[in-house]
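**Student:** Kindly return the folded structure for what I paste below:
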Amino acid sequence: MKWSDGVPFTADDIIFWYKDIILNDELTPAKPSWMIVGGKLGEVEKIDDYTVRLHFVQPYGVLLDSLAIYGGQGGFFAPRHYLKQFHPNYTSEERLEKMVKEEGFNYWYQLFMAKNDWIQNPDLPTLRAWKPINEPTATHWIMERNPYYWKVDTAGNQLPYLDRVTHVLAEDPEVINLKAMAGELDFQLRHLMLNNYPMFMEASEKGNYRVVTWESGFGSDVAFSPNLTYKGDPVLRDIIRDRRFRIALSLAINREEINELCYLGLGEIRAATVPPQNPAYREEFGKKYIEYNPERANALLDEMGLRWDKDHKYRLRPDGKTLSLTIEVVAGIFGPWVDASELVKEYWEEIGIKTAVKTEERALWYQRLYAGEIQVAVWSFGQVLFPIIRGLRLIPFARECPFAPLIGEWYVSRGKSGVEPWGDLKKVLDLWEKAKLTVDREKRIQLTQEILRINAENVWNIGILRAPATMCMGVLKNNFRNVPEVALSDTNLNSPGNANPPQFFFKQK
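**Tutor:** I've put the predicted structure just below:
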């Protein structure tokens, strides 16, 4: 195997990733969770030019699965021959400082991370099928075939078939939908809106394209996650931490109405759990607290002592203030999340909770999530297809965990910052650690089911429905071939990467 610049790919590229990137606290202050077993970071040893050995303090039952998801470029190896020029272990301080200033950075590690970003740096060697040749901010972001790509087809033909891939920069998702509908795009799988499905079908003949629908690997298309580590208001945080409150929030939601108004009636009402494709799935997990029962929701809030104000409009907190929640949602990137949020606002206000919906840009949403500043986070309930490998919507082992981001921070910092887990939150982390170590598949499924049971009982995430296949639709020009009509679309599979894009081609007349 060779990098895209023709330099051989060897064990040194893996050792460089481990010793010079992962073990460097300036580059990697929070170590990758998949490399931590038994509370300790694993070690990587070079055996020869093409062999490495990984050492962990305990057996690691899902190592190969973890490598399959996390172990790509940047996740398990990096081009040492190129990146070492930006690293103080290989370059003089004087030369490094000069490059840092020339590139407009303050510190060497900022320069290094920029150079190790394949999207931002076209010069970075890659093992991927295509590599960018210009900046992603360009109107047309172009990728050209890697001449040293390491795959061939069954007839021995060099892959990829396509010499060039061009991404067209769009100002918002609606522009993407209009371009796809007009037949201006050869292939588009992301950001196509469900409510446009009838129009896509109607315009397909004129646009000379076909519509494919892939099944979703998400547990719920949209989920509402009250933040148990919200740091802006201790009184509200303690209310959110009361399980009865979260159950009440779930029971107050009319999911059938959301399905009809936002999903064309095509969704399947479902709590936030793994999809049926996972062997640990149980129907009872998907049915927990999803009935529309505002009467019971009100009874639970009464039981908590959250009494109504004198006008019987809103409930009051223990400190006498109006009980209010803010839902934060990213607008228009994947599904009708804003519309669903507005309906949830109505349902929660009917049980006395003053609710606001705040839409914001994706980067800001993540920034606020990581800081513990979001009260109720809205996102898809994805990355749960392989919960022991990457179940950060179910287990708070990373800051991306929407219901406890500061516990995720505590985990990745190994207790140096964040919020220490307690009760069932600690239990699911312990079960997750145990499941990672388990080499027996059936035992691992049992441990996963216990994690799912605890999640369902605690309602840490409030699911709405499982998306219909039309939610994962793609628009393809009729001459764009070798794309499966049926597949599974999921973040963990890097869809459409699981459909083998290097083998996509244009059919010649």
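
**Student:** Every contact and neighbour count from this point should use C-alpha atoms.
**Tutor:** Fine.

**Student:** what about the helices in the stretch 351-500 of the chain?
**Tutor:** Counting by DSSP state H, counting those that start in this stretch, the stretch 351-500 of the chain has helices at residues 362-370, 387-390, 405-412, 423-437, 441-458.

**Student:** my read: residue 481 touches residue 475, true?
**Tutor:** No - between residue 481 and residue 475 there is no contact, the gap being 11.8 Å when judged by C-alpha atoms under 8 Å.

**Student:** The two: which is more packed in?
**Tutor:** residue 475 (24 against 14; other C-alpha atoms under 10 Å).

**Student:** Would you agree that one is in contact with residue 179?
**Tutor:** No - at 10.3 Å, residue 475 and residue 179 do not qualify as touching, with contact defined as C-alpha under 8 Å.

**Student:** any common contacting residues for these two?
**Tutor:** residue 185 (C-alpha atoms under 8 Å, 6 or more residues apart in numbering).

**Student:** Find the helix or strand that the residue of the chain positioned farthest from its centre is a member of.
**Tutor:** Distance from the centre of the chain peaks at residue 310, with 43.7 Å (C-alpha atoms, centre = their mean). Using DSSP states H and E, residue 310 sits in no helix or strand.

**Student:** Against residue 196, how distant is residue 186?
**Tutor:** 18 Å (C-alpha to C-alpha, to the nearest Å).

**Student:** Give me the most central residue, the chain.
**Tutor:** Central residue of the chain (C-alpha atoms, centre = their mean): residue 383, at 5.5 Å.

**Student:** pretty sure that residue is touching residue 218, no?
**Tutor:** Yes - contact status for residue 383 versus residue 218: in contact at 7.0 Å, counting by C-alpha under 8 Å.

**Student:** quick one: common contacting residues for the two?
**Tutor:** Counting by C-alpha under 8 Å, 6+ apart, the residues touching both residue 383 and residue 218 are residue 490.

**Student:** what number of residues lie near the closest residue to residue 405 other than its chain neighbours?
**Tutor:** Leaving aside its sequence neighbours, residue 405 sits nearest to residue 399 (C-alpha to C-alpha, 6 or more residues apart in numbering; 4.3 Å). Per other C-alpha under 10 Å, the neighbour tally for residue 399 reads 23.

**Student:** Hmm, residue 368 and residue 399 touching each other?
**Tutor:** No - applying C-alpha under 8 Å, one finds residue 399 not in contact with residue 368, separated by 10.8 Å.

**Student:** want to put them side by side, so please do this one too:
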Amino acid sequence: VDTRGVQLPYVDVVEMTVVGGGLIAAKANAGEVDLQARGLDFSDVSILKKGELEGGNYRTLLWANGAASQIAIYPNLNFTDPVWRGVMRDARFRRALSLGIDRRMINRALYFGMATEGGMTALSTSPLHDPAFLHAWAEFDLEKANALLDEMGLTERTPSGLRKLPDGRPMEFVIETAGERQEVENALTIITDTWRELGIRLILRPLDRDILRNRVYAGVSMAAVWFGWDNGLPTADTSPMYLAPTNQEFFSWPKWGQYYQTSGEAGEPPDMTAAKRLMALSRAWNSARNTAERTLIWREMLAIHADRQFAIGILSEAPQPVVAASGLYNVPEQAIWA
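**Tutor:** Prediction:
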């Protein structure tokens, strides 16, 4: 009902049309949708706002994004290549990769500086947010990153300056993407340049979404890029299972997730100390007696992720464009897209 108590009309029909991802912003700009957020990215805001000002029968809202990270890189700790798996399981390598990302440059280039720069953790509006977790290993520091890689013993290089793996192969780090978001490719292009200063060649491999997931689950993908945790706004009473290796959808440990999901019939049991601790904490949360105990468990789990960099977050909290037709009411101006 409106402010005068008059009953407003219901939405009595919902029509959903399947189109190519590249057409969604154009169709929204042409006034062909009543409510649209899925398939729209921050880069679409300018054309949507322009269409709105030029008489488009819609309005463009900017909602907060509830994902823990807009873009996150997932080194596959269950990768079938034993040499690469050994390198990626060393936390110093994952920390070096994170330190080698110029998040400020990516933020300015892709989001006009409106995103939050840092690793993957609870967002600023979550009661579990801790700035120390956000900034852990997230400053751009090539000298420190190179020192970590040297400390690992990865000091030998090819004539072109690439570091060598322990078996002598050049360090070529392959990241697979679903090829659906232009900002991902743009961010990885920037990262390619800075990682080259670490002696690492980044190779981007776009794949179909289903093929990408199946490769990750099978352990044949070295690394993948995706959003961060779907829920970046947890409270102490939110289950922390998604921070533990309980699900293959977390691309850093698909085999461990399969092991949990199938009660040991598939996958591999976690064999890293930090991963085992996350599992123990997840179980402890289930039997915690009060919110204070659950808060302590959450904070330790977030601290482990921040320190171990299981997934390397890049940016978070970039506004999500939402197109709403002018005649559609009760659409909130401020909300969370998640």
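
**Student:** just to revisit the earlier point, which residue lines up with the residue nearest to residue 405 of the first structure in the second structure?
**Tutor:** Using TM-score structural alignment as the criterion, the counterpart of residue 399 of the first structure in the second structure is residue 248.

**Student:** give me every residue that touches the aligned partner of residue 155 of the second structure in the first structure.
**Tutor:** Alignment note (TM-score structural alignment): residue 155 of the second structure maps to residue 307 of the first structure. Shown in contact with residue 307 of the first structure (C-alpha under 8 Å, 6+ apart): 301, 315, 316, 317.

**Student:** Tell me the spatial nearest neighbour of the counterpart of the third one in the second structure, not counting adjacent residues.
**Tutor:** If you follow residue 316 of the first structure across to the second structure using TM-score structural alignment, you land on residue 164. Of all residues not flanking residue 164 of the second structure in the chain, residue 170 sits nearest, at 4.5 Å (C-alpha to C-alpha, 6+ apart).

**Student:** That neighbour - how many residues pack around it?
**Tutor:** 19.

**Student:** can you check residue 72 of the second structure too?
**Tutor:** 22.

**Student:** which one in the second structure is aligned with the residue nearest to the centre of the first structure?
**Tutor:** Per TM-score structural alignment, residue 383 of the first structure is aligned with residue 230.

**Student:** again, but for residue 268 of the first structure
**Tutor:** By TM-score structural alignment, residue 268 of the first structure lines up with residue 116.

**Student:** Over to residue 291 of the first structure?
**Tutor:** That one, residue 291 of the first structure, aligns with residue 139 by TM-score structural alignment.

**Student:** now residue 467 of the first structure
**Tutor:** In the second structure, residue 467 of the first structure lands on residue 317 (TM-score structural alignment).

**Student:** and the closest residue to residue 163 of the second structure other than its chain neighbours, how many neighbours?
**Tutor:** Take residue 163 of the second structure and drop its neighbours on the chain: the residue closest to it by C-alpha to C-alpha, 6+ apart is residue 157, 4.2 Å away. Using other C-alpha under 10 Å, residue 157 of the second structure has 16 other residues around it.

**Student:** How far off centre is stretch 188-203 of the second structure?
**Tutor:** 19 Å (C-alpha atoms, centre = their mean, to the nearest Å).

**Student:** Could you tell me the end-to-end distance of it?
**Tutor:** Start-to-end, stretch 188-203 of the second structure (C-alpha to C-alpha) is 9 Å.

**Student:** got the contact list for the aligned partner of residue 297 of the second structure in the first structure?
**Tutor:** Counting by TM-score structural alignment, residue 297 of the second structure lines up with residue 447 in the first structure. Residue 447 of the first structure makes contacts with 431, 432, 434, 435, as judged by C-alpha under 8 Å, 6+ apart.

**Student:** Now check the last one against the second structure: what is it aligned to?
**Tutor:** For residue 435 of the first structure, the equivalent position in the second structure is taken to be residue 285, counting by TM-score structural alignment.

**Student:** now its match: how far from residue 24 of the second structure?
**Tutor:** 42 Å.

**Student:** Compare these two (neighbour count), which wins?
**Tutor:** Set residue 285 of the second structure next to residue 24 and count neighbours by other C-alpha under 10 Å: residue 285 wins out with 23 against 20.

**Student:** returning to what we had before: next up, the contacts around the residue nearest to residue 163 of the second structure.
**Tutor:** So residue 157 of the second structure contacts 163, 164, 170, 199 (C-alpha under 8 Å, 6+ apart).

**Student:** List the contacts of the first one.
**Tutor:** Going back to what we said before, that points to residue 163 of the second structure. 154, 155, 156, 157, 170, 171, 198, 199, 200.

**Student:** Can you report how many residues lie near the third one?
**Tutor:** In terms of burial, residue 156 of the second structure registers 16 neighbours under the definition other C-alpha under 10 Å.

**Student:** what's the answer for the first one, then?
**Tutor:** Residue neighbour count, defined by other C-alpha under 10 Å, stands at 20 for residue 154 of the second structure.

**Student:** so how far is residue 146 of the second structure from it?
**Tutor:** Residue 154 of the second structure is 10 Å from residue 146 of the second structure, by C-alpha to C-alpha.

**Student:** try the fourth one
**Tutor:** Separation of residue 157 of the second structure from residue 146 of the second structure (C-alpha to C-alpha): 13 Å.

**Student:** Residue 41 of the second structure contacts residue 320, correct?
**Tutor:** Yes - using C-alpha under 8 Å, residue 41 of the second structure makes contact with residue 320 at a distance of 6.5 Å.

**Student:** of these two, who's got more company?
**Tutor:** residue 320 (25 against 17).
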